[in-house]
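S.K.: sharing a sequence plus its predicted fold:
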Amino acid sequence: MTRLNAPSVPADPTSKERLAARGLDYRTVDTADRDAFLNAMQAVTRGFLGPEITGAAVAEESEPTDGRRYLGIFDAGLAQPQVPVATIDSWVTPLSVPGGDLDMWAISGVTVAGTHRGRGIARAMLEGELRAAAGAGLAIAGLTVTETTLYGRYGFGAAVPMSTWTIDTRRAGWAGPEVDGRVEFVSREQLATDLGDVHERVRTRRGGEIAAWPRRWRQAAGLSTSVKDGDHVRGVRYVDADGEVRGALAYRVIENEREFTQSRLNIGVLVTENPDAAAALWGYAVQHALVAEVTASLRPIDDPVRWLVRDERGAVQTIRDHGWLRILDLPRALESRSYATAADVTLEVTDPLGLTSGTWRVRIAPDGGAEVTRLPAAVAVGAAGASGAAGAGDAGTSGAGDAGASGAPGAIAADIRLGIAELSAAYLGGTPLTGLLASGRIAGEPAAVAALDAALRPAQPPTLSIWY
């Protein structure tokens, strides 16, 4: 399948006009111009509190990633007018969903210089990205975030929670099985290859994963100039009895300066293709000599390590948000995934950008397929007056408790009333609709909420093992 070429999509004209009124120029960055692209990357690294790009890093950082669309906001009145005061980049990638995958507009590199905060720049860029993606025909957008309070106002929802594990190796012990095959050290170059190969083979097994790119794995292996002390990264892989690589592990050991035997092993990336690979590589880490603690982030919330250690009280799990999604085309997004059970519900959806606002009937067949139709405004309670631009922090939820209360003659009452941020959060089954109902984030009939929640939940929770 040929995917949309993101660089061909122009900057959103509405946002461009709004920023021009503030004396700012919003435009795409010409990646063929190495100086222009490097200036944009300098702005990105500055925004994420990194050092100035110099020396050996220049060549690496000035190589644009194929298929990405880079935009900057420029202020001609500054001492460095060639360096953007804000940045954002995007590309089209397959997002794994239950039953297949769906092209997603991935958003990254969102920065605003401290000198230009409070001018509506972030809002203009993010709303511009969503309008551009919807106009280009994408059904969903996604990102990973550093500040969780910013994105709900644009209709994003926290859809893929992930775990961090902290394991006291002495208390936890090991109870995993003996497996055939072997664990072996590999060079960091080979590690980058193995991580990418295994990840690509397994990423469609659960919802939430996206296709990674070579530099992401080179960073994981400590081969990128952007990685501090990359030479401290070590790598092992699991090879099964047939000689096939079924898992790979990138890690660092951080020595305890006061007690050498109390070192900490930090797992950077662990990808596994089957239970034997998981047992072999987790066992290697937990039983590592001179290591008192193992830490690992971006692990699935049902990671098997809980059941591989002898005492699970020695393994502490912390769950937090990671992958955020934003539905742009509601029928296409809901019809592009499979479902666990049948359901027939009516949703009244509010959207701060108006892209998905309306009342929709969602019919899910016993075979897992869905059909979504918009109900006419004349018979959809609250459709004509559904919330427009919601306030910051309230997007997608304002009026949820009142939606559908107009009592229009002949109106059809929606079973569930919710914002697009909440529907996006629940889309992959990683955020329970029943929990959103209990917290007052959505409103509706409990039986209908429970039915749709059960249909959305896959056999395994979604996962997203990388940042983007």
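M.R.: Ah, there it is. Since this is a predicted model, take the numbers as computed values, not measurements.

S.K.: all contacts plus neighbour counts: C-alpha atoms, from now on.
M.R.: OK.

S.K.: what separates whichever helix or strand Gly128 is part of from the chain centre, distance-wise?
M.R.: Element membership for Gly128 (DSSP states H and E) is helix 121-135. Computed by C-alpha atoms, centre = their mean, to the nearest Å, the chain-centroid distance of helix 121-135 equals 17 Å.

S.K.: who are the packing partners of it?
M.R.: When contacts are defined as 3 or more C-alpha pairs under 8 Å, 6 or more residues apart in numbering; DSSP states H and E, helix 121-135 packs onto helix 13-20, strand 100-112.

S.K.: other residues contacting it?
M.R.: Residues from elsewhere that reach helix 121-135, judged by C-alpha atoms under 8 Å, 6 or more residues apart in numbering: 9-16, 18-19, 86, 88, 105, 110-112, 141, 154, 328-329, 353, 355.

S.K.: whichever of these end up buried, select them in ChimeraX.
M.R.: With 16 or more other C-alpha atoms under 10 Å as the criterion, this ChimeraX line picks the buried residues out of the contacts of helix 121-135:
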select :11,12,15,16,18,19,86,88,105,110,111,112,141,154,328,329,353,355
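
S.K.: another structure for you, compare them:
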Amino acid sequence: MPASTELTARGLPPPAWEVQTLPATQWQTFYAAVLNAFHENEPAEATALWSSLTEPQRCSVVRDEGAIVGTAGIFSFRMTVPGNRLVETAGVSMVSVQPTHRRRGVLSALMRHQLESLHRQGEPLAILTASEAPIYGRFGYGIGARQLILDVQSRRVALAAPATGDVALTLEDPHKALAACEDLYARQVTGRPGMLTRATGWEHLPLLDPQSRHDGSYPLECVVARVDGEVAGYARYTVTVDWSRQNTAQGTVRLRDIEADNPRVYAALWRFLLETDLTSRVIAPNRPVDDPFLHLVSDVRHCTPTVLDSLYVRVIDAPVALAARSYAAQIDIVLEIEDAQAPWNQGRWRLTGDRTGAICTRTHDAPDLSLDASALGSAYLGGTTLTELAAAGRICAHRPDTLTTAATAFTSPVAPWLPHSFCRSLLPRL
């Protein structure tokens, strides 16, 4: 519902909230408001890390009689888009409204302010992960990437894997192995849309392992794979062992993250996880939807694959963002974009491009496709096809042949995926 027609619980128009930049000295108060809105406590080590990562000048607040009642923050990233290109991207996080101020226009004020600020600053893309799925579509965000959750009954499956005899595995301290693991992660970033470069400090986030979240599990472990002495893969995980069933161990491996340079190493790491002593289950809460594991495992029915929404994408500057990526096939179409929240995107744009690059300019020509900002965000990384969106009524194809051509051009050879969390919550709930 547009802000101008929103009503409060009392049936009155919401007040015109003023959005302010957060003074750096008030970060603790800001963060306390975020934790309160999400009904969470947090260990001191996590708060200290988020304090070091936060960019106060990119945090916004809404106050009521001096108290912070709404928050929003931005992290500065570069994200891979189709064509293996890195694009400046705003990572939206720490968005909250206090329970006393729900449905009074606070969120709308914050999101409008954020869109306008990003446009002025010249960032073409914004991304977020949503605590509640229905919220952000009305601000032009679309589901740009999904995540695969695997719950593998490891004693009931095997791997049809390539030979892994030259892969050496060692257990190492996660902190001591961090630099080598980060080098490997950095090598993977440009290979898949949705992946983010990690600026200094962010490498510590996957290692957060507070005792309060162990739930009886052994602390974070790291297995490192080497080929000819060089690090070629790693997996970080925790193990929980359950002896309650007649003194028979029924342990669970909870995979934090896994990266590998080649299929042999990836298979070797998965075999290690599946064959961990005293365990019968491996949970992987965040894998790409085209994870090769699905083609390595003997029986996918014992893996309970579940797909959920993950990364939401907002195109801030349509011509810049569309020209920043490449296209899987030659494309020359006119897009008519509806974008009331970002009126600078509104109108018709001619997009011309191929695998080498693209240009996007304003035009008065008749449109081939009409779509809104949310549909554009969903299609941008290539994980949701234009034909899917058209079938759902989210895109109007004025010429059906153009839809097919454009859908092919917008696709990505690998599914977009976000392994690098920037959500304030410590970890996915496993």
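M.R.: Nice, thanks for sending it over. Note that the structure is a prediction, hence the values are computed from the model and not measured.

S.K.: quick one: the helix holding Gly128 of the first structure to the second structure mean distance?
M.R.: In the superposition with the second structure, the average deviation recorded for helix 121-135 of the first structure is 0.8 Å (mean C-alpha distance after the TM-score superposition for the first structure).

S.K.: what range in the second structure does that helix sit on?
M.R.: Mapped onto the second structure using TM-score structural alignment, helix 121-135 of the first structure spans residues 106-120.

S.K.: which residue in the second structure lines up with Ala438 of the first structure?
M.R.: By TM-score structural alignment, Ala438 of the first structure lines up with Ala391.

S.K.: could you pull out the strands in the stretch 301-450 of the first structure for me?
M.R.: Taking DSSP state E, counting those that start in this stretch as the criterion, the stretch 301-450 of the first structure carries its strands at 315-327, 343-350, 358-364, 370-374, 416-419, 443-444.

S.K.: ignore the last one, the stretch 101-250 of the first structure
M.R.: Along the stretch 101-250 of the first structure, counting by DSSP E, counting those that start in this stretch, strands occupy 140-144, 157-168, 182-186, 234-239, 245-254.

S.K.: summarise which helices and strands the first one is packed against.
M.R.: Contact here means 3+ C-alpha pairs under 8 Å, 6+ apart; on that basis strand 140-144 of the first structure packs against strand 100-112, strand 315-327.

S.K.: pull the distance from it to the chain's centre.
M.R.: Using C-alpha atoms, centre = their mean, the offset of strand 140-144 of the first structure from its chain centre is 6 Å.

S.K.: how close does whatever residue of the second structure lines up with Thr164 of the first structure sit to Gly233 of the second structure?
M.R.: Using TM-score structural alignment, the partner of Thr164 of the first structure in the second structure is Ile149. Between Ile149 of the second structure and Gly233 of the second structure the distance is 21 Å, computed by C-alpha to C-alpha, to the nearest Å.

S.K.: between those two, point out the one with more neighbours.
M.R.: Regarding Ile149 of the second structure and Gly233, a neighbour count based on other C-alpha atoms under 10 Å identifies Gly233 as having more, with 26 against 20.

S.K.: help me confirm that the more buried one comes into contact with Arg226.
M.R.: Yes: Gly233 of the second structure is within contact range of Arg226, at 6.9 Å (criterion: C-alpha atoms under 8 Å).

S.K.: now the helices for the first structure?
M.R.: Assigned by DSSP state H, the helices in the first structure fall at 13-20, 34-47, 57-61, 121-135, 169-172, 188-202, 214-220, 275-286, 305-308, 330-335, 420-426, 433-438, 446-456.

S.K.: now do the buried residues in the fifth one.
M.R.: Residues Thr169, Arg171, Ala172 are the ones in helix 169-172 of the first structure that count as buried (16+ other C-alpha under 10 Å).

S.K.: just to revisit the earlier point, adding distance to Val291 of the first structure, write the helices and strands packed on strand 140-144 of the first structure out as CSV.
M.R.: As requested, these are exported to CSV (distance: least, C-alpha to C-alpha, whole Å):
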stretch, distance to Val291 of the first structure
strand 100-112, 35
strand 315-327, 14
